[in-house]
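Student: Build me a model:
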Amino acid sequence: MRVIAGKARRINLVTPNGLDVRPTTDRIKETLFNMINVDVFDCNFLDLFSGSGAIGIEALSRGAKKATFVEKSIDSLKCIEQNLEKTKLSDMAIIIKTDVLNALNRLQEKNEKFDMIFMDPPYEEGFYCKVISLIEQNDLLDKDGIIICESSIDTNFDFIDQTIYHIVKEKTFRTNKFTFIRCSS
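Tutor: Predicted coordinates:
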């Protein structure tokens, strides 16, 4: 796995060992960033369930002004730190070492707002509804911002309150998909 484009282009990233992490492949990551490229520059990016940090690092490499990484696994946290050092992007990064639900409450206490929020939680653990609800409750998404969910193909987003958010796009791959969600107002 490597950084695809930008100032850290071609730098290889380390990934955590084991089956608990499913790194987004370079091909799928490239497709994602081709879709959101114009919105990445100068954005405040939140990478939830960060794993190796590859998505947030790609955003920083492509011009995001800041990326916040949220991860609770010690092995993954070590990878994020190593990858930020390798890419020389540490000064633009904040790492929050806790579970996502706790982190979202902490970010609200700091009055943080994000232009892009990316999440790739464990597929079968029902995090999507909880996390999106907490993002809305804590007012963490900028009014013109976007939430991007990486999920299994069969993940259903019918729980989204259409008065608050709406799905603007879905991009389906062989085994997973990206769902793009924006504020309705």
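Student: rest of the way, CA atoms for contacts and neighbours
Tutor: Will do.
Student: Would you mind measuring from Thr155 to Asn111?
Tutor: 30 Å (CA to CA, to the nearest Å).
Student: Outside of stretch 114-129 itself, list whatever touches it.
Tutor: With contact meaning CA atoms under 8 Å, 6 or more residues apart in numbering, stretch 114-129 is reached by 40, 43-50, 140-142, 144-152, 157, 159-160.
Student: Any idea how far apart the tips of that stretch sit?
Tutor: This stretch, stretch 114-129, spans 18 Å end to end (CA to CA).
Student: From the chain's centre, how far out is the top strand by length along the chain? Work that out for me.
Tutor: When the chain is parsed with DSSP state E, its longest strand is strand 141-152. Taking CA atoms, centre = their mean, to the nearest Å, one finds strand 141-152 lying 8 Å from the centre of the chain it belongs to.
Student: which residues touch the helix or strand that comes right after it?
Tutor: Where DSSP states H and E defines the elements, the next helix or strand beyond strand 141-152 is strand 165-172. The contact list for strand 165-172 (CA under 8 Å, 6+ apart) reads 153, 160, 177-184.
Student: to compare against the first, here's another:
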Amino acid sequence: MRVISGKSRGTKLEAPEGMNTRPTVDRIKETLFNMISFDIPGCTFLDLFSGSGAIGIEALSRGAKQAVLVEHYADALKCISKNLEKTRLQDDAIVYNIDIYTALQRIHQKNQRFDIIFMDPPYALDGIERVMQCIQTYDLLNEKGYVILERGTTPAPLQFENFELIKEKTYKTTTLSFFERIQ
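Tutor: Okay, the predicted model is just below:
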């Protein structure tokens, strides 16, 4: 796993061992960032369920103004810290070491809003609807902002109240779904 492009290009990133995280493979990460490349420079980026921090770090490397990373798993947090140091991007990152719902509430209390929210939750997590509801309720998206959900490929399409699916890219075992707020 490495940083694909930008000022930290080629930097090898650490990932936690075990099955508690599932890093986005470089092929999917590269496709994702090609799809959003014009939106990255100067954006505010929220990386939920950050794992190793690779997605938020890639956004920073490509010119995001700030990335907020949320991860509760201790081994993953150690990797995030090491990866931010290796890439020298720690000054532009904020890391929350708390559960996802508490983090979203704190982000709201700090009046932070984002252009892009990326989330790669555990595929078995049943709380995606609640996370999307928090994003809506706490008004965490800027006006033209969008949410990207990485999930296991299933035949069932996702629908969330107050969000519209605007595009989707499906791979063998992974689907990237893009949602905008319904105005």
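Student: how about Glu168 of the second structure, what's its partner in the first structure?
Tutor: Taking TM-score structural alignment for the superposition, Glu168 of the second structure sits opposite Glu170 in the first structure.
Student: how close does the closest residue to Leu176 of the second structure other than its chain neighbours get to Lys12 of the second structure?
Tutor: In space, and not counting its chain neighbours, Leu176 of the second structure is closest to Glu150: 4.7 Å by CA to CA, 6 or more residues apart in numbering. According to CA to CA, Glu150 of the second structure and Lys12 of the second structure sit 22 Å apart.
Student: Which residue of these two possesses the greater neighbour count?
Tutor: Taking neighbours as other CA atoms under 10 Å, Glu150 of the second structure and Lys12 compare with Glu150 leading, 23 against 15.
Student: before we move on, the earlier item: quick one: which of Thr155 and Asn111 of the first structure has more around it?
Tutor: Taking other CA under 10 Å, Thr155 of the first structure and Asn111 do not tie; Thr155 has more neighbours (15 against 11).
Student: gap between that one and Asn138 of the first structure?
Tutor: As for Thr155 of the first structure, its distance to Asn138 of the first structure is 24 Å (criterion: CA to CA).
Student: Using neighbour counts, pick out the buried residues of the biggest helix by length in the second structure.
Tutor: Of all the segments of type helix in the second structure, defined by DSSP state H, the longest one is helix 74-87. By 16 or more other CA atoms under 10 Å, the buried positions in helix 74-87 of the second structure come out as 75-77, 79-80, 82-84, 87.
Student: do the same with stretch 97-108 of the second structure
Tutor: 97, 100, 103-105, 107-108.
Student: Which ones among those map onto strands?
Tutor: Using DSSP E, none of these sit in strands.
Student: how about TSV for those, with distance to Met1 of the second structure added?
Tutor: TSV is the format used below for these (distance: CA to CA, whole Å):
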residue	distance to Met1 of the second structure
Asn97	22
Ile100	24
Ala103	26
Leu104	28
Gln105	31
Ile107	29
His108	32
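Student: In PyMOL, how would I select the buried members of the contacts of strand 165-172 of the first structure?
Tutor: To isolate the buried ones among the contacts of strand 165-172 of the first structure in PyMOL, judged by 16+ other CA under 10 Å, type:
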select buried, resi 160+177+178+179+180+181+182+183
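Student: Need the max-distance pair from the contacts of strand 165-172 of the first structure.
Tutor: Across the contacts of strand 165-172 of the first structure, the longest distance by CA to CA is 23.9 Å; it joins Ile153 and Ser184.
Student: Around the closest residue to Ser152 of the first structure other than its chain neighbours, how many other residues sit close by?
Tutor: Nearest in space to Ser152 of the first structure, with sequence neighbours left out and distances taken as CA to CA, 6+ apart, is Asn176 at 4.3 Å. Number of residues near Asn176 of the first structure (other CA under 10 Å) recorded here: 16.
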